[in-house]
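1. I'd like to go over a predicted model; first the sequence, then the structure.
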Amino acid sequence: MTTNIGLIFDFDDTLAPDSTTQLLEQHGISPEEFWFTEFQSRVREGYDPTVAYLSLLLEKVGEDQPLGELTIEDLEAFGTDLTETLYPGVPGLFDDINAIADEYEDITIDYYILSEGLEPIIQGTEIAERCEAVYASQLDANAEGIIQHIQRPISFTDKTRYLYEINKGITPAEARENPYEVNTQVAPEERRTPFENMIYIGDGITDIPCFSLVKDRGGRVFGVIDSDDEGAEGSAKQRAIRDIGSPRRAGNLNKPMYGESGRLGSLLRLTIEGVCTDRTIDELEAL
């Protein structure tokens, strides 16, 4: 019987510096003004944080607006350029993990990205094609192709829904056809990726519910912090979110160094080796 191991990554401030901030900077918009003034003000008015930042972005789209007549294709092209800003060792990590799994029989590694960020940007990066699915916030365009509406926001609590979709083996296409499919009862032995076979990697700001769910059900979690000092302030987005009440709470915080010599990269490779070994031993003992 095949064992599926799921590696699930947040994207912003986990695999790359915050992509929304980079988009703002490219168009001459101050990230500090966006996150600390506009975003925080909207959240305090009662907006969901994800809806707050997405609606602010949409207000900056248009002929006379700083983001211009932005299209989905523009965001994907921006994501292609963003590949250069991926944290050290990210592309090679996938190959190394696949090589480890290939040493064992009936072990499959599935990769996922689960992010509040913009899906077209993430889809434009080279790592998206390595993933079974990318779950991220979506925007809709008008008849002229200019983005105009929020189609699907993914907040920090929404993320847990997609963990259950991964757990039950529900594909994004199936979920689009029936958004309530995730509520269908599935026997434990029929679930594609058991929670104990999940490894979740996130920055610890918007990933707390996912950390808790995966860890409580026997999976493994890794927190990421892009700083030499775990007490450092972090990105403008992270600081703005903490300002409105969200803690950075994740055990095992690591710098985003995904190469073999980086602590996080080394830990992930060792963890995959351990999971593969454990599952193989379990199957042998069951014979």
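-> Sure thing, it's come through.
2. CA atoms for contacts and neighbours, from now on please.
-> Noted.
3. Would you mind pulling the contact partners of the longest strand belonging to the chain?
-> The residue-count maximum for a strand in the chain (DSSP state E) belongs to strand 107-118. With Cα atoms under 8 Å, 6 or more residues apart in numbering as the test, strand 107-118 has contacts from 2-12, 19-20, 50, 97-98, 101, 128, 130-139, 153-156, 159, 162, 276.
4. Stretch 145-152 now?
-> Outside stretch 145-152, the residues that touch it by Cα under 8 Å, 6+ apart are 51, 54-55, 58, 61-62, 69-72, 136-142.
5. Unless I misread the structure, A136 falls within a helix.
-> No. A136: not assigned to a helix; according to DSSP: H, G, I helix; E, B strand; the rest coil it is strand.
6. got a list of what it touches?
-> 113-119, 152-154.
7. With distance to G89 added, can I get these in CSV?
-> Shown next, in CSV, are these (distance: Cα to Cα, whole Å):
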residue, distance to G89
I113, 17
L114, 19
S115, 20
E116, 23
G117, 21
L118, 23
E119, 22
R152, 31
P153, 29
I154, 27
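8. could you dump these to JSON lines with distance to A236 and neighbour count?
-> Formatted as JSON lines, those follow (distance: Cα to Cα, whole Å; neighbours: other Cα atoms under 10 Å):
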{"residue": "I113", "distance to A236": "22", "neighbour count": "23"}
{"residue": "L114", "distance to A236": "21", "neighbour count": "28"}
{"residue": "S115", "distance to A236": "17", "neighbour count": "27"}
{"residue": "E116", "distance to A236": "16", "neighbour count": "25"}
{"residue": "G117", "distance to A236": "15", "neighbour count": "24"}
{"residue": "L118", "distance to A236": "17", "neighbour count": "25"}
{"residue": "E119", "distance to A236": "21", "neighbour count": "23"}
{"residue": "R152", "distance to A236": "24", "neighbour count": "18"}
{"residue": "P153", "distance to A236": "21", "neighbour count": "22"}
{"residue": "I154", "distance to A236": "20", "neighbour count": "22"}
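9. Can you show me the helices along the stretch 151-287 of the chain?
-> For the stretch 151-287 of the chain, the helices defined by DSSP state H, counting those that start in this stretch cover 159-168, 172-177, 208-216, 236-243, 263-285.
10. packing partners for the longest one?
-> The reference is to helix 263-285. Contact partners of helix 263-285 among helices and strands, from 3 or more Cα pairs under 8 Å, 6 or more residues apart in numbering; DSSP states H and E: helix 90-102.
11. want to compare, so here's the second one:
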Amino acid sequence: MEQSRKRKAKENKPVLAICYDFDKTLSPDDMQAQGYIQSVYKEDVASFWQESNKLAEDNEMDTNLAYMFMMVREARGKIVLTKESLQKYGSEVKLFPGVDTWFKRIKDYGKKNGVIVEHYIISSGLKEMIEGTEVAKEGSFEKIYASSFMFDDRNVPIWPAQVINYTNKTQFLFRIEKGILDVNDSGVNDFFAPEDIRVPFRNIVYIGDSDTDIPCMKLVNSYGGHSIGVFNNDTFDKTKVHKMLHDKRIKYYAPADYTENSQLDHLIKAIINKTVANELLEEIHYKCKEEQNSCDNDKIDQENKRKKLDLIVSLNGSCSFSTTHTIIKELSEIKVDLWEQDEINTLLQIALENNQVRYILNDLDVKFFYKQVIKQLNKPNENSKSIKQLFESNGEQK
């Protein structure tokens, strides 16, 4: 049975969701290579990744499962591997300049301009290590989607709980879009009308550094959002971001410098400013659509009323059983809940007064129609009671 899960409701202000890869996006290197691998592996970091990738290839294994397996295997007899120790290694992970103040600063800028800014991590790295960073402990992230372990009662990892690779990263964008953040909540597959979407893709920013981010970048771009490639300002190697821009994976690129007044800082603030204007236009658009739909519905209502009136007049003037059957067929095509009380009463009156209707009340089509409209009466009246008696007098039991 589907459990009741906490979901984020649509706000009365626009929400901008900024989603980040972690390694080489917020941090200059892979998180595992900033202390953990060195403490458990006999060779250098590059050899660890080579062995991990070979393990994956030899066993047709997900590369993330391979590195998680090796982390556990290599720790045996060397360190006590627990959730706490992973978080401690995470606390030692270096971050790019300005990351420590970035999340609050951007959130505050959004608030000042009437935009709710939320920060999300979508990473193939380890959730436990990310949770150990100072920015995570400060509550900077609305949600961290990352590979993670299942732990026993001693907090020792015993099985992968979640594995995030470059293709399944995209599912989390849809969760963020709909406000359905729980990874086990199947409500993410539910239909939402565009105006009910909590964070439309046009208000999603994805920041990443490499090919593993391409599915998310492409998805965000294709739905009108903002994909940003970052590069290390120390190496100033723009090869990857140039390729991603050329291949239309990203809209912008900037150095991974998160300090105030940096290029990235100005870019995100410009996106926030654009969000304010966009959402105002969208609000006007939906109001126009609402008015148009209302007018369309009024027009349909008028057409239905005209059609019903014409058929009622025709039924009242029916001079043959054949004509009555034809009119009843057309009357039956009108949704029964569209009949108003006065219209139903008129139909009942006709059935009692026009012999071309009264004498065939127990014909299947006529009886079915009248039984349906009688059900729509707020309360029985003399006409409906008389018609029911006519049904019963022709052999129908109560």
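-> Arrived safely, thanks for sending. Note that the structure is a prediction, hence the values are computed from the model and not measured.
12. Which one of the contacts of A136 of the first structure is nearest to E32 of the first structure?
-> G117 (17.6 Å; Cα to Cα).
13. ok, back up a step: are any of the contacts of stretch 145-152 of the first structure buried, and which?
-> Neighbour counting over these (16 or more other Cα atoms under 10 Å) leaves 51, 54-55, 58, 61, 69-72, 136-139 as the buried ones.
14. Can you tell me which of these end up in strands?
-> 136-139.
15. Which stretches in the stretch 1-150 of the first structure count as helices?
-> Counting by DSSP H, counting those that start in this stretch, the stretch 1-150 of the first structure has these helices, from start to end: 19-26, 31-32, 40-44, 49-59, 72-82, 90-102, 119-124.
16. Name the surrounding residues that touch the first one.
-> So that's helix 19-26 of the first structure. Identification of contacts with helix 19-26 of the first structure by Cα under 8 Å, 6+ apart yields 12, 30-31, 78, 82, 117-118, 121, 237.
17. What subset of those is buried?
-> Neighbour-count burial (16+ other Cα under 10 Å) is assigned, among those, to 12, 31, 78, 82, 117-118, 121, 237.
18. and the two most separated of the residues you listed?
-> Every pair in these was compared (Cα to Cα); the two farthest apart turn out to be F78 and K237, at 19.1 Å.
19. Residue in the first structure paired with L95 of the second structure?
-> Following TM-score structural alignment, the counterpart assigned to L95 of the second structure within the first structure is L86.
20. N252 of the first structure reaches R220, doesn't it?
-> No. With contact defined as Cα atoms under 8 Å, N252 of the first structure does not reach R220; the gap is 10.5 Å.
21. So these two - more neighbours on which side?
-> Between N252 of the first structure and R220, counted using other Cα atoms under 10 Å, the more crowded position is R220 (21 against 11).
22. show me what contacts the more buried one?
-> R220 of the first structure makes contact with 196, 198-200, 214, according to Cα under 8 Å, 6+ apart.
23. Kindly recompute the last result at 6 Å.
-> Listed by Cα atoms under 6 Å, 6 or more residues apart in numbering, the contact set of R220 of the first structure reads I199.
24. What's it aligned with over in the second structure?
-> So, by TM-score structural alignment, R220 of the first structure is matched to H226.
25. Next one: the alignment partner in the second structure of E196 of the first structure from V15 of the second structure, what distance?
-> Alignment note (TM-score structural alignment): E196 of the first structure maps to R202 of the second structure. Separation of R202 of the second structure from V15 of the second structure (Cα to Cα, to the nearest Å): 10 Å.
26. got it, and E343 of the second structure?
-> In this view, E343 of the second structure and V15 of the second structure are 48 Å apart by Cα to Cα.
27. neighbour count winner among these two?
-> V15 (24 against 16).
28. so how many other residues sit close to N293 of the second structure?
-> The tally of other residues near N293 of the second structure (other Cα under 10 Å) stands at 12.
29. my guess is it is in a helix, correct?
-> Yes. Secondary structure of N293 of the second structure (three-state DSSP): part of a helix.
30. In the first structure, what residue corresponds to it?
-> With TM-score structural alignment as the criterion, N293 of the second structure has no equivalent in the first structure.
31. Check T133 of the second structure too.
-> T133 of the second structure maps onto T125 of the first structure when the alignment is built from TM-score structural alignment.
32. Over to Q372 of the second structure?
-> Per TM-score structural alignment, there is no equivalent position to Q372 of the second structure in the first structure.
33. Double-check that Q372 of the second structure belongs to a helix.
-> Yes. Assessed with three-state DSSP, Q372 of the second structure lies in a helix.
34. What count of nearby residues applies to it?
-> By other Cα under 10 Å, the residues close to Q372 of the second structure number 13.
35. Return the residue of the first structure aligned against T167 of the second structure.
-> Using TM-score structural alignment, the partner of T167 of the second structure in the first structure is T157.
36. I figured D209 of the second structure was touching V230, is that so?
-> Yes. Using Cα atoms under 6 Å, D209 of the second structure is in contact with V230, at 5.1 Å.
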